[in-house]
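Peer 1: Quick one, what's the 3D model for this:
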Amino acid sequence: MSTTATSPVQGKPQPEKNGRPAVSAKPVTWKLPVTLSVLATLAFIFFGLLGPQGNAKFGVSSGGDFFQLPAIEVPAFLSGIVLSMILLGLAGYALVLKARKNVRPPRWLPAVFTVVFVVAFLIWVVGGARSPSISLAGLIAGSVTLAVPIVFGSLSGVLCERAGVVNIAIEGQLLGGAFTAALVASLTHNPYLGLLAAAVAGALVSMVLALFSIKYVVNQIIVGVVLNVLVSGLTGFLFSTVMQSDPEKYNSPGELPNVEIPVLSGIPVIGPILFKQSVVGYLMYVAVIVIWIGLFKTKWGLRVRAVGEHPQAADTLGIKVNATRFWNVTIGGAVAGIGGSFFTLVAIDSFTKEISGGRGFIALAAMILGRWNPIGAFFAALLFGFADNLQSIVTIIGTPVPSQFMAMLPYVVTVFAVAGLVGRSRPPAADGIPYVKG
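Peer 2: A predicted model of the protein is given here:
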């Protein structure tokens, strides 16, 4: 007797091949409780027992704020003890749920654990520095800025993988967008045209991915890796032969100005983050909201998710599976291309080899940590941006933590996030599986 599975399109039971359901229940493993327990124990030892004896000071307001708030100063040792005990309590709760009830910890638990751990780590680092004081507003604003290309890259991954195509080529799309933005903006003396050209470049890279992986059914991982290498080599060659021959003409794109909203930009902490951004920064917030609404609140989004979960069922309902995948991959590439323009039109006003610096792969990790959800991917990207920004700031304030460790911090966060805190997070059921009709 064959079993049935629920169609993501109609919500009705549908027979499956080999008598097995399309999606099986995820087993409850020890991975998350054990990971949290190890991290909590390390936090108790280093942040608590071996924590610095001084105070950590965090400035909240900056000179341009509409009103000033006093700085926050906390004892580093006591704070480390209290916060590490909270971490041990959260880890213990996760262990109890698994051992006694065989229940997966609630979703809020890893999120709260991450926030508490980051706060404890920050107090530990700042409290032991030669200048135990940093600007909290500057730290957060800088983290959001550094997260911009990661957010766009993760959104590109969400759009592609929700439709069933693995997008390993995010790095190439970011790099292609950065190069094209710099070249077009330099030739036209208009950074806004460079921004538009970056989206076109990212879309073209994605079209190549879509053509080979969807039409010719080539392995999606291999195509993505090859595209990354191809774009890296092509942009590096053109940089050496064209841009360096006349940097003033070919590699002077100018910068997109920050657009400051009066009064609102002066609100402490959140003002510079939300209301004092470049055009790319504002587009990041718009893209997160629009893609989330599109995927989960519209008929188009329902079709896309159906294609990514059960393409056979979607096809029987008249949805053009491969056409949907093709255009989703193309749109995802355009989104990543816009993120690439951040490097040359916002961060610095020129292009250099490998300017994306592997952030396309970190964007993939953010997408997985965010559970293939635009909002989740956004907050995961902020975590990586925070780690990237923190390693620069702690070097300035003279922390005893080795600079080599701080430089690898973003990548350590990536490994822990994907391997430990997420565990068996399930991608769309048909992700990476080509669809051949008939």
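
Peer 1: Could you use CA atoms for every contact and neighbour count after this?
Peer 2: OK.

Peer 1: can you list contacts of whichever strand or helix holds residue 413?
Peer 2: Assigned by DSSP states H and E, residue 413 belongs to helix 409-416. Outside helix 409-416, the residues within contact range by Cα atoms under 8 Å, 6 or more residues apart in numbering are 362, 365, 366, 384, 385, 387, 388, 391.

Peer 1: Strands of the stretch 1-150 of the chain, start to end?
Peer 2: Using DSSP state E, counting those that start in this stretch, the strands of the stretch 1-150 of the chain run over 4-6, 13-15, 55-59, 72-75, 133-135.

Peer 1: one more, for comparison:
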Amino acid sequence: MSWKLPIIYVLGTLLGVYFALNADGITQFVWKDIRPRGGADLLLHAAPAIWVLVAVMAAATAYSVVRALKRQHQPLWLGLLVLMPLILGFLTYSGAGSPRYVTLAFLFSATLIAAAPLVYGSLAGVVCERVGVVNIAIEGQLLFGAFTGIIVASAFGSPWLGLIAAPLAGALIGVLLAFFSVKYAVDQIIVGVVLNVLVLGITSFLLGTVVKANPSWNSIAYSLPVWEIPLLSQIPFIGPVFFRHTIIMYFLYALIIILTIMLFRSRWGLRMRSVGEHPKAADTVGINVNRTRFLNTILGSSLAGLGGAAFTIGANAVFTENISAGNGYIALAAMILGKWHPVGAMGAALMFGFASAIVDFLPLVATNPIDPSLLAMIPYIVTILAVAGFVGRSRPPAAENIPYIKS
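Peer 2: Now for the predicted structure:
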């Protein structure tokens, strides 16, 4: 009998009760577009609306407790019946009595933008760990991809060259990771941590010397353009959230679908998974285990490098020291929560991306000022709670972090 999830649901319901007791006034929602046009789309009396949401959460929590007593599995939809009303209640509470609008399309669009590097990083982890290589270096790959992408784009005056350079930068870190961990069987976690520190040092040094002497090499003038997909971008809510982004986001949509199909419905994916689960058996049927690990580590690292470009040329932002700010480690947590599956990793990354988007969104609508230092803690607190609540339910590939030495 596991009480982990029911306890989390009880805490979420109590948090909803707190929102209901302290909400006062009317919350103005705009959901059709990113910018309000012609007033609010929906007006809610905050306290009664939140109490309705609390009732839904309480019912779901009670059902979860019943299932725990019967030793039954806790379904995903039950968690969503607690999480979604909690999020809506939090937004209603935050905007209660404020003259400003709670723009849902803007918030969820910001969530996608914040989650993009996390999704790329978690997919990089999926590719690497499915072949048995722990990619702790995702943080460094994101950072190096962000740095290389904007430097190349600014130096050569083309964001498309920066888009090509970013995954190559990530692949370079992947080569180092594979060289030491696969070829020479050095502990993969130690190598990954060392590479993260190395990349942070290199980018900080170059930023303070070479880039400082050539400030035009770190310019937002060569960021990727935002493309609006015809017709689709005009759909209320869906259009501004999903179809008004740079090519990095559109490539991510395709990548999730392609990687899911290839990983579980192709010969390449079967070889990957066999190498990560039972390398000796894979070797017996003629698969070159270490070559498979080497190449796929480079492939996964290149995805993380491309995700790093989302921090700079994909977000119309300049490179700053340590711009990745621990997102590589959060991406690892998303991969684990997603059970080493591309779709699951994406879902967990979106949850963390929402936590990051809230940090920037709350000051725009909240009636009471919130300490920015407390807001900055939100993504990391969510990561800790998620890992504490769900990590025990995940099983990694059996041969992860175990070097294969052919006898």
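
Peer 1: Please state their TM-score.
Peer 2: Once superposed, the chains reach a TM-score of 0.94 (TM-score structural alignment, normalised by the length of the second structure), with 406 aligned residues with a Cα RMSD of 2.1 Å.

Peer 1: ok, back up a step: need the winner for burial among the strands of the stretch 1-150 of the first structure.
Peer 2: Among the strands of the stretch 1-150 of the first structure, the stretch with the highest mean neighbour count (mean count of other Cα atoms under 10 Å) is strand 55-59, at a mean of 21.

Peer 1: Would you check the span in the second structure matched by that one?
Peer 2: Counting by TM-score structural alignment, strand 55-59 of the first structure falls onto residues 26-30 of the second structure.

Peer 1: That stretch vs the first structure, average distance?
Peer 2: Mean deviation of stretch 26-30 of the second structure relative to the first structure after superposition (mean Cα distance after the TM-score superposition for the first structure): 1.4 Å.

Peer 1: Let me know whether residue 310 of the first structure touches residue 433 as I believe.
Peer 2: No: assessed by Cα atoms under 8 Å, residue 310 of the first structure is found out of contact with residue 433, at 10.5 Å.

Peer 1: which stretches of the stretch 101-250 of the first structure form helices?
Peer 2: 108-127, 136-162, 170-188, 191-210, 220-241, 247-250 (DSSP state H, counting those that start in this stretch).

Peer 1: most packed of these?
Peer 2: Most buried of these by mean neighbour count (mean count of other Cα under 10 Å) is helix 170-188; its value is a mean of 30.

Peer 1: Between residue 310 and residue 433 of the first structure, tell me which one has more neighbours.
Peer 2: A direct count of neighbours by other Cα atoms under 10 Å for residue 310 of the first structure and residue 433 places residue 310 higher, at 23 against 17.

Peer 1: Spatially, what comes nearest to that one if we skip its sequence neighbours?
Peer 2: Spatial nearest neighbour of residue 310 of the first structure, chain neighbours left out: residue 430 (6.4 Å); criterion: Cα to Cα, 6 or more residues apart in numbering.

Peer 1: next one: residue 391 of the second structure
Peer 2: In space, residue 391 of the second structure comes closest to residue 337 once its chain neighbours are excluded; the distance is 6.0 Å by Cα to Cα, 6+ apart.

Peer 1: picking up where we left off before, now that we have the strands of the stretch 1-150 of the first structure, can you turn them into TSV and tack on distance to residue 402 of the first structure?
Peer 2: Converted to TSV, the strands of the stretch 1-150 of the first structure look like this (distance: least, Cα to Cα, whole Å):
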stretch	distance to residue 402 of the first structure
strand 4-6	53
strand 13-15	57
strand 55-59	19
strand 72-75	23
strand 133-135	18
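
Peer 1: what lines up against residue 160 of the second structure once you look at the first structure?
Peer 2: Alignment note: residue 160 of the second structure maps to residue 192 in the first structure; criterion TM-score structural alignment.

Peer 1: contacting residues around its match?
Peer 2: For residue 192 of the first structure, the contacting residues are 185, 256, by Cα under 8 Å, 6+ apart.

Peer 1: ok, so what distance separates it from residue 172 of the first structure?
Peer 2: Computed as Cα to Cα, to the nearest Å, the residue 192 of the first structure to residue 172 of the first structure distance reads 21 Å.

Peer 1: what's the answer for residue 129 of the first structure, then?
Peer 2: Using Cα to Cα, residue 129 of the first structure is found at 38 Å from residue 172 of the first structure.

Peer 1: corresponding residue for residue 244 of the second structure in the first structure?
Peer 2: Match for residue 244 of the second structure (TM-score structural alignment): residue 276.

Peer 1: these two touch, right, its match and residue 261?
Peer 2: Yes: using Cα under 8 Å, residue 276 of the first structure is in contact with residue 261, at 6.4 Å.

Peer 1: Can you pick out the residue with more neighbours from these two?
Peer 2: Applying other Cα under 10 Å to residue 276 of the first structure and residue 261 shows that residue 276 carries more neighbours, namely 20 against 14.

Peer 1: Excluding chain neighbours, what is closest to the more buried one?
Peer 2: In space, and not counting its chain neighbours, residue 276 of the first structure is closest to residue 260: 4.4 Å by Cα to Cα, 6+ apart.

Peer 1: Also residue 125 of the first structure?
Peer 2: In space, and not counting its chain neighbours, residue 125 of the first structure is closest to residue 399: 6.2 Å by Cα to Cα, 6+ apart.

Peer 1: what number of residues lie near the one you found?
Peer 2: 20.

Peer 1: mind listing what it touches?
Peer 2: Residue 399 of the first structure makes contacts with 125, 126, 128, 129, 130, as judged by Cα under 8 Å, 6+ apart.

Peer 1: give me the element it is part of.
Peer 2: In the assignment (DSSP H and E), residue 399 of the first structure maps to no helix and no strand.

Peer 1: Report the contact partners of the equivalent of residue 104 of the second structure over in the first structure.
Peer 2: Applying TM-score structural alignment, one finds that residue 104 of the second structure aligns to residue 136 in the first structure. Each residue near residue 136 of the first structure by Cα under 8 Å, 6+ apart is listed here: 58, 59, 60, 269.

Peer 1: Perfect, that will be all.
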